[in-house]
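Colleague: Take a look and give me a structure for this.
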Amino acid sequence: MRVLIVEDELYLAEAIRDGLRLEAIAADIAGDGDTALEQLAVNAYDVVVLDRDIPGPNGDEIARRLAAEPASPRVLMLTAADRLDDKATGFESGADDYLTKPFALRELVLRLRALGRRPAASTPPVSEISGVRLDRFRREVFRDGHYVNLTRKQFAVLDVLMTAGGGVVSAEDLLERAWDENADPFTNAVRITISTLRKRLGEPWVIETVPGVGYRMTT
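Modeller: The predicted structure is shown next:
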């Protein structure tokens, strides 16, 4: 899962980002509405964590723009506006969920995962291919009934491959979906992560390299 945090309080935004990364959720930060729209135009996000009171286009306006676009990311408004009327306005603007400050990071993570189970493409919470079973909500992976202990990044990469349902995923797409915006496009991180992921899943290999194209789950 990849998330955009739209929050003008830098320390809070960085704390959320770091906490999400510990939960295998790639996260980027935008400190104002204009930057958020720029990042949304060039990156693919699953959920936007959106403060309402931000410089530039405010949170309500961004939510309305996203709601008008096909296959747009889901919106979780994270704001100090806690009156019922505030919440009603937020949902009317296009929010899919609403969490008020102060909040517990654990609750934010649970809400993000719940939203991630219901993206536009209707990805199911559990996928199974070639004996590999991935549970997105419980963050568990099994191979032929045996639990597989994966790092956060390995889980994120496997999630992208499983979501593709056997289709080929390029290294560039894996960087975009499983890493954040600071990832070096020339890094060998994808190749290394795929290699260690194969070893964790065990033989026979279930992740195939398609030379010059990318990677896919064998079916």
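Colleague: hey, let's count contacts and neighbours off CA atoms from now on
Modeller: Noted.
Colleague: Which parts of this protein are helices?
Modeller: Assigned by DSSP state H, the chain shows helices spanning 10-21, 33-42, 59-67, 84-93, 105-116, 152-163, 171-178, 189-201.
Colleague: which parts of the last one are buried?
Modeller: Pointing back at helix 189-201 there. Residues Val190, Thr193, Ile194, Leu197, Arg198, Arg200, Leu201 are the ones in helix 189-201 that count as buried (16 or more other CA atoms under 10 Å).
Colleague: re earlier: can you redo the helices of the chain as a markdown table with distance to Leu50?
Modeller: Shown next, in a markdown table, are those (distance: least, CA to CA, whole Å):
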| stretch | distance to Leu50 |
| --- | --- |
| helix 10-21 | 11 |
| helix 33-42 | 9 |
| helix 59-67 | 6 |
| helix 84-93 | 10 |
| helix 105-116 | 12 |
| helix 152-163 | 23 |
| helix 171-178 | 19 |
| helix 189-201 | 29 |
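Colleague: Before we compare anything, build this one as well:
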Amino acid sequence: MFVSSLNSYTNRVQILLAEDNQKLARLTKQSLVEDGFVVDIAKDGNEAIDKFDINEYDLVILDVLMPEQSGFDVAKKIRKVDTTIPILMLTALGEIDDKVKGFYAGADDYLVKPFSFEELTLRVKSLIRRGKRADPIVLQAGKLTLDTNKQMASYDGRQLTLTAKELGLLNYLLVNKGRVVSKTELIEHVWDMNYDGLSNVVETYVRYLRKKLRQCGASGDFIKTMRNLGYIIEDLHVS
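Modeller: Reported below is the predicted structural model:
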């Protein structure tokens, strides 16, 4: 369970670190433990899945290039059973396509090797802070509701099965309902990235959301596209 004070209770935060480089894994664990976290190490993708199935974690750190199963594969499998746990990818790959692939797999953030342990700790604390369980807030637009505490959305009483990024996108659009949100703003707030031409990421996830909403009976323009401006969910009222 996420804690209410990171400074006082980080020792209660359980982290799964999947890294096949034994020296780097050992040093990374040592740094995180010194900052008060509890860390389990998995040496490959299979062991990461096994440990995740057995234990309860608050955050997962995945190296991309691992034996048995890649970090991308592990992230996808984790997302099938847990849509909310923060996932941080460690990668030596700096190409845009690899970053996009990681986010599509379900990662919430990434860190390119070589990295400083100070930066790693800051990223971890930021992800945990965003993932903390808060007082329940229910966002609504027409027949659509989103319980931000339970991370559950429904339309006209029918539950939507959404990925972590789909939930994040829907959350941000609902928080800003009645206002046009640009692709740049969505990338910066939902994907925590600077805009660098990855507008197809937003378009792809909006398409996913629209499809799932239509399956529950929503109209095709529930999330409206404002040409050259962005997207909007209007401040609808239940009829």
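Colleague: And the TM-score, once the two are fitted together?
Modeller: Structural agreement between the overlaid chains, expressed as a TM-score with TM-score structural alignment, normalised by the length of structure 1, amounts to 0.54; 124 aligned residues with a CA RMSD of 1.8 Å.
Colleague: before we move on, back to that, could you dump the buried residues of helix 189-201 of structure 1 to CSV with distance to Pro73 of structure 1?
Modeller: Converted to CSV, the buried residues of helix 189-201 of structure 1 look like this (distance: CA to CA, whole Å):
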residue, distance to Pro73 of structure 1
Val190, 24
Thr193, 26
Ile194, 27
Leu197, 28
Arg198, 30
Arg200, 31
Leu201, 31
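Colleague: who touches the aligned partner of Leu65 of structure 2 in structure 1 in this structure?
Modeller: For Leu65 of structure 2, the equivalent position in structure 1 is taken to be Asp53, counting by TM-score structural alignment. Asp53 of structure 1 is in contact with Gly59, Thr79, counting by CA atoms under 8 Å, 6 or more residues apart in numbering.
Colleague: How about Asn7 of structure 2?
Modeller: For Asn7 of structure 2, the contact set (CA under 8 Å, 6+ apart) is empty.
Colleague: Let's see that with 10 Å instead.
Modeller: Neighbouring residues of Asn7 of structure 2 by CA atoms under 10 Å, 6 or more residues apart in numbering: Asp35, Gly36, Lys125.
Colleague: Relative to structure 1, which residues correspond to the longest helix along structure 2?
Modeller: Longest helix in structure 2, counting residues (DSSP H): helix 199-215. Alignment note (TM-score structural alignment): helix 199-215 of structure 2 is unmatched in structure 1.
Colleague: Report the buried residues of that helix.
Modeller: Applying a neighbour-count criterion of 16+ other CA under 10 Å, the buried positions in helix 199-215 of structure 2 are Val201, Val202, Tyr205, Val206, Leu209, Arg210, Lys212, Leu213.
Colleague: ok, back up a step: distance of the match of Leu65 of structure 2 from Gln154 of structure 1?
Modeller: Applying CA to CA, to the nearest Å, the value for Asp53 of structure 1 to Gln154 of structure 1 is 36 Å.
Colleague: ok, how many other residues are close to Arg53 of structure 2?
Modeller: Careful, residue 53 of structure 2 is Asp and not Arg. Other residues within reach of Asp53 of structure 2, judged by other CA atoms under 10 Å, total 12.
Colleague: got a list of what the counterpart of it in structure 1 touches?
Modeller: Aligning on TM-score structural alignment places Asp53 of structure 2 opposite Ala41 in structure 1. Shown here is Ala41 of structure 1, whose contacts under the criterion CA under 10 Å, 6+ apart are Thr35.
Colleague: what's the answer for the one 5 residues further on, then?
Modeller: By CA under 10 Å, 6+ apart, the contact set of Asp46 of structure 1 is 1-4, 71-75, 112, 115-116, 118-120, 177.
Colleague: In space, what's closest to it - neighbours in sequence excluded?
Modeller: Here the nearest residue to Asp46 of structure 1 in space, its sequence neighbours aside, is Pro73; by CA to CA, 6 or more residues apart in numbering that works out to 4.9 Å.
Colleague: ditto for Ala164 of structure 2
Modeller: Counting by CA to CA, 6+ apart, the nearest residue to Ala164 of structure 2 once its immediate chain neighbours are dropped is Thr83, at 4.8 Å.
Colleague: same question, Pro124 of structure 1
Modeller: Nearest-residue entry for Pro124 of structure 1: Arg117, 6.2 Å, with adjacent residues in sequence omitted and distances by CA to CA, 6+ apart.
Colleague: Map the one you found across to structure 2 for me.
Modeller: Residue mapping for Arg117 of structure 1 onto structure 2 gives Arg129, with TM-score structural alignment as the criterion.
Colleague: Tell me how far its match lies from Glu118 of structure 2.
Modeller: 16 Å.
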